[in-house]
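> Sequence below, structure please.
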Amino acid sequence: MSTDARPGRASAARLRPRTIALYAIGSLGTGGYATLPGLVLTYFLTDNLGVSALAAGLIVTAAKIWDVVIDPLIGAASDRQLARTGSRRGFMIAGAATLPLFFALTFAVPPTWGPAAGALCVLLAFLATATAFSLFQVPYVALPAELTDSYDERTRLLGWRVVVLTAAILLFGAGGPELRGAGGDQVIGYLVMGVAAGLAIGLGMYVASKTADAAATRIAPAAAAEHPAGIREQYASGFRALRRSQPFRALLATFLLQALATGTMLAGAQYVATWVLRSEDAVTLVFLALVGPALLATPGWTAIARRSGKERAFRVASVVFAIAAASITAAVWMPGAWIYASVAVAGIAYAGLQSLPMAMLPDVIAHDERAHTPGQAGTFTGVWTAGETVGFALGATFVSLTLAATGYVSTVAGAATQQPDAAITGIVLSFSILPALLMMASLATLARYRLRRSDIDA
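Predicted coordinates:
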């Protein structure tokens, strides 16, 4: 076990590079799962299986609602597992072992089954995928609060995690569509993409699970009785965490709105590539423009946070992202390659939007534990992950509703079609002004976040 952990409490000493590396590799899994379904799943349903845009949005939303239902339960169960065994690793291993199969099945449905049967099969496979991912993600997000007590070490830990996360977004966001089209047959291409991506995601999750032992707080087994066992009480535990922690409410509301904003852009990227930039393969360039700058910008946001505080750096990143997204509105009248420049500026801000709130969450948990029972990080992260899921789910739903309202024409693989001008306008607005407005709204909730460095390192 790493010397980073001490009995009963995590160490405030500097984290070992090995611990940081193992934890960061987990973002290969989280980045892949968050990126690829959000990028291609709605498009897979509408333009490969012939499912209507509205129905496609409902499928994605239903799977995410399932996440919201189970995440608080997994969080409470992870806390009990930590109390019994001293580690959260068991759930993480279960998720890593089962996700590759379910992820591949999600993209294995052929168009010949028809829109109705295809939609049902995708829904069931994606529900199973979401369950497997939550088994890993909820305890994974809880670990930073248990790895170190240091305000700046958490920023360092999560900064490196976001470096890997942005690399994963590049790998899956750019490589996934390329892999899909490599074989020439779109149906086989989706299947190959699903198998390869599922295996890569599962591998990253498995490697990161080793960090759970270093994060163990060695709570006595008898303390397991203090954690709620009934389903009703597990949900109540999450609501109590929300009610008693004002910083948690403010940070969660901010992150939810921002997940909605970025989820909207993510779900609309493929449509922008196909119908605004007039190339289905242009989605690769969109992701290069987004993720390339983000890889370089993450250390910069870490440095700004050390100098001025996480909450101030977070505010700056939010404003920059909103301005960059709003500028893309001009593509309604002047579509062109200039869009990549606006996306690149958003990518610089996106690095901060990922690393800073995730580094603030362990501070919130540690602040709460000083006045209440330790070992409840899973309860917080279960609620947090559910909120994040709601944001990304509704992002895809907003895009689907916009497409449906503006007359978007769905089709099956290989069939040619044209979109009405109103649908093209709807695609641009869902990729620009809508996420910009959501990002600006998040500044109001961020203003209510009152924890500062002195509150954490006191």
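> going forward, measure contacts between C-alpha atoms and count neighbours the same way
Will do.
> List the contacts of the closest residue to residue 81 other than its chain neighbours.
Distances taken as Cα to Cα, 6 or more residues apart in numbering put residue 88 closest to residue 81, at 6.1 Å, once the chain neighbours are dropped. Residues counted as contacts of residue 88 (Cα atoms under 8 Å, 6 or more residues apart in numbering) are 78-79, 81-82, 139, 212-213, 216.
> Number of residues surrounding residue 226?
11 (other Cα atoms under 10 Å).
> next one: residue 370
Per other Cα under 10 Å, the neighbour tally for residue 370 reads 9.
> Check residue 84 too.
When neighbours are counted by other Cα under 10 Å, residue 84 registers 18.
> Hmm, residue 61 is touching residue 394, no?
Yes: using Cα atoms under 8 Å, residue 61 makes contact with residue 394 at a distance of 6.6 Å.
> Which of the two has more residues huddled nearby?
For residue 61 versus residue 394, neighbours defined as other Cα under 10 Å are more numerous around residue 394 (24 against 21).
> Am I right that residue 373 sits in a helix?
No: counting by DSSP: H, G, I helix; E, B strand; the rest coil, residue 373 is not part of a helix but coil.
> and it, how far is that from residue 289?
Remark: distance between residue 373 and residue 289 (Cα to Cα, to the nearest Å) = 45 Å.
> Let's compare: structure for the following, please.
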Amino acid sequence: MPATDSLPRRVRIGYGSGSVATGAFGTVPGLMLLPYLTDSLGIAALAAGFIVFLPKAWDVVLNPIAGRISDRTVDPRGPRRPWLLRAGLLLAAGFAVLFAAPGMATWLEAVWVLVLFLGCATAYAFFQVPYVAMPAEITDSYDERTRLMTWRVAILAFTILLAGASAPAIQNAVGGRAGYRVMGVAIAVIILVGVVSAYVGTRSAPVAAPQPGAGSLRDQLRIVAEARDFRWLLTTFVIQALATGCMLAGVDYVAENVLDSDAATTFLFVCFVGPALLLTPVWSAVGTRIGKKRGYVASSLFLAAGALAAVTAQSAPVGVVYLAVVLVGVGYAGCQVFPMAMLPDAAAVDARRTGSNRAGVYTGVWTAGETLGLALGPGVFALVLALGGYRSSTDGDVAQPDSALTAITLGFSLLPAVLVLLSLVWLRRYSLGVADVDGRTDETVTA
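Predicted coordinates:
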């Protein structure tokens, strides 16, 4: 079926439901895996950071390859949808046992987590890349892509709230390593729901037949290297993913060590995602009014301001910390809506310029960059912990030195704020607007 300018609501919701899977897998390992390694398995912070980082770094290589494979897939269901089901089922199965390391020597348990996380990351690449490629192929409209991304980000925000709040709550309720095992199975079920919903919900979506992409990884990187605006957008998004990864990795440490409350992890997540649920449509309307780029800048400033305010976590009342995280959530909603709506624009401009649909190449490189940023976040935070002298344990019940508490606070607040502000240097150079994407002459390009 040909791509269309307008999509029925059932397709928007069906596509957006894939964010249940991506949101759960993108949130819970970044939130729970590093504390699981340092405070349950007793692995040193620096080694734990390496275990969390390595499988995601593998995706940096794998994601462009997954884009190439999905570009060339021939199937009656379309080139993307079969991968949603195949890879999604494997992802759910792998996640169910990721946090279920049996009682073994510490190094063997570390290998268990590394191998399972590597398997999950591989399955995720073959789900995420085709999923992100779909918008550029099911609609030709600049504004419809924004509406499609609004559904996706709204569902993503809800999933982050559900998974991010329930994962630590389940672990704390059950307690110990058994709590991690139960939590892993519960999140795997959530991932499975998102996979099946996306596969079924997009069965009637119109799809423009993709043409063969670049022939090698080097060719793919050359293609995106020639797309100047895509490079600026990707660089901005990767740096912000790094900032988000740092904050996500620090939530449990801030709650238990700085705020001295296990329940604070759930509260911090509610403060973070609650505004995103309410304000995602607002940011979409802002983008329609002032342009996607200006909306992206504004939301980035909100995120940075909230992160800076959180630097007072060691001394300010807990309510101030929660309000700071609310402000982060306000900005985070826009920082998801705008780049995800701008990505298919860049792919569409390339297709019009070259006559070849290479959305899979663009989204493969994009997802690799996002994965790298989110992987580096916990790794960088683990490095900050190590520099601060953080003490690992097998029961989480160990007094931390003041230097470790300071490291936790700065890694959660000041470092992400600086990264977000730094990312705007590259966003300034992005120049695509409505006229570039739709070819309309009655509207000006957003500066």
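> Quantify their similarity with the TM-score.
Superposed pair, TM-score by TM-score structural alignment, normalised by the length of structure 2: 0.95. Supporting alignment: 438 aligned residues with a Cα RMSD of 1.5 Å.
> on that earlier part again, between residue 373 and residue 289 of structure 1, which one's more packed in?
residue 289 (22 against 10).
> now for that one: what does it line up with in structure 2?
Per TM-score structural alignment, the equivalent position to residue 289 of structure 1 in structure 2 is residue 271.
> Who are the contact partners of residue 271 of structure 1?
Counting by Cα under 8 Å, 6+ apart, residue 271 of structure 1 touches 43, 427.
> Quickly find the element holding whichever residue in structure 2 pairs up with it.
When structure 2 is aligned by TM-score structural alignment, residue 271 of structure 1 is paired with residue 253. Here residue 253 of structure 2, judged by DSSP states H and E, is contained in helix 228-253.
> Equivalent analysis for residue 163 of structure 2, please.
Assigned by DSSP H and E, residue 163 of structure 2 falls in helix 142-174.
> Find the nearest non-adjacent residue to residue 207 of structure 2, please.
residue 138 (4.8 Å).
> Would you mark the buried spots in the helix holding residue 253 of structure 2?
Residues of helix 228-253 of structure 2 classed as buried by neighbour count (16 or more other Cα atoms under 10 Å): 229-253.
> ditto for stretch 221-228 of structure 2
In terms of neighbour count (16+ other Cα under 10 Å), stretch 221-228 of structure 2 has its buried residues at 223-224.
> in structure 1, what residues pair with it?
Under TM-score structural alignment, stretch 221-228 of structure 2 corresponds to residues 239-246 of structure 1.
> Distance from the chain centre to the matching stretch, please.
Put simply, stretch 239-246 of structure 1 sits 23 Å off its chain's centre (Cα atoms, centre = their mean, to the nearest Å).
> Repeat that for stretch 436-456 of structure 1.
Centroid displacement of stretch 436-456 of structure 1 relative to its chain, using Cα atoms, centre = their mean, is 19 Å.
> what does stretch 386-395 of structure 2 give?
Counting by Cα atoms, centre = their mean, stretch 386-395 of structure 2 is centred 27 Å from the centre of its parent chain.
> Stretch 250-258 of structure 1 now?
So, by Cα atoms, centre = their mean, the centroid of stretch 250-258 of structure 1 is 13 Å from its chain's centroid.
> Just give me the mean distance for it relative to structure 2.
With mean Cα distance after the TM-score superposition for structure 1, stretch 250-258 of structure 1 departs from structure 2 by a mean of 0.5 Å once superposed.
> residues in contact with that stretch?
Here stretch 250-258 of structure 1 has contacts from 353, 357, 361, 384, 387-388, 390-391, 438-439, 441-443, 445-446, 448-449, using Cα under 8 Å, 6+ apart.
> before we move on, what about stretch 280-295 of structure 1?
Under the contact criterion Cα under 8 Å, 6+ apart, stretch 280-295 of structure 1 has outside partners 163, 166-167, 169-170, 173-175, 177-178, 269-270, 272-274, 340-341, 343-351.
> List only buried entries from those residues.
Among the contacts of stretch 280-295 of structure 1, those classed as buried by 16+ other Cα under 10 Å are 163, 166-167, 169-170, 173-175, 177-178, 269-270, 272-273, 340, 343-351.
> No more questions from me, cheers.
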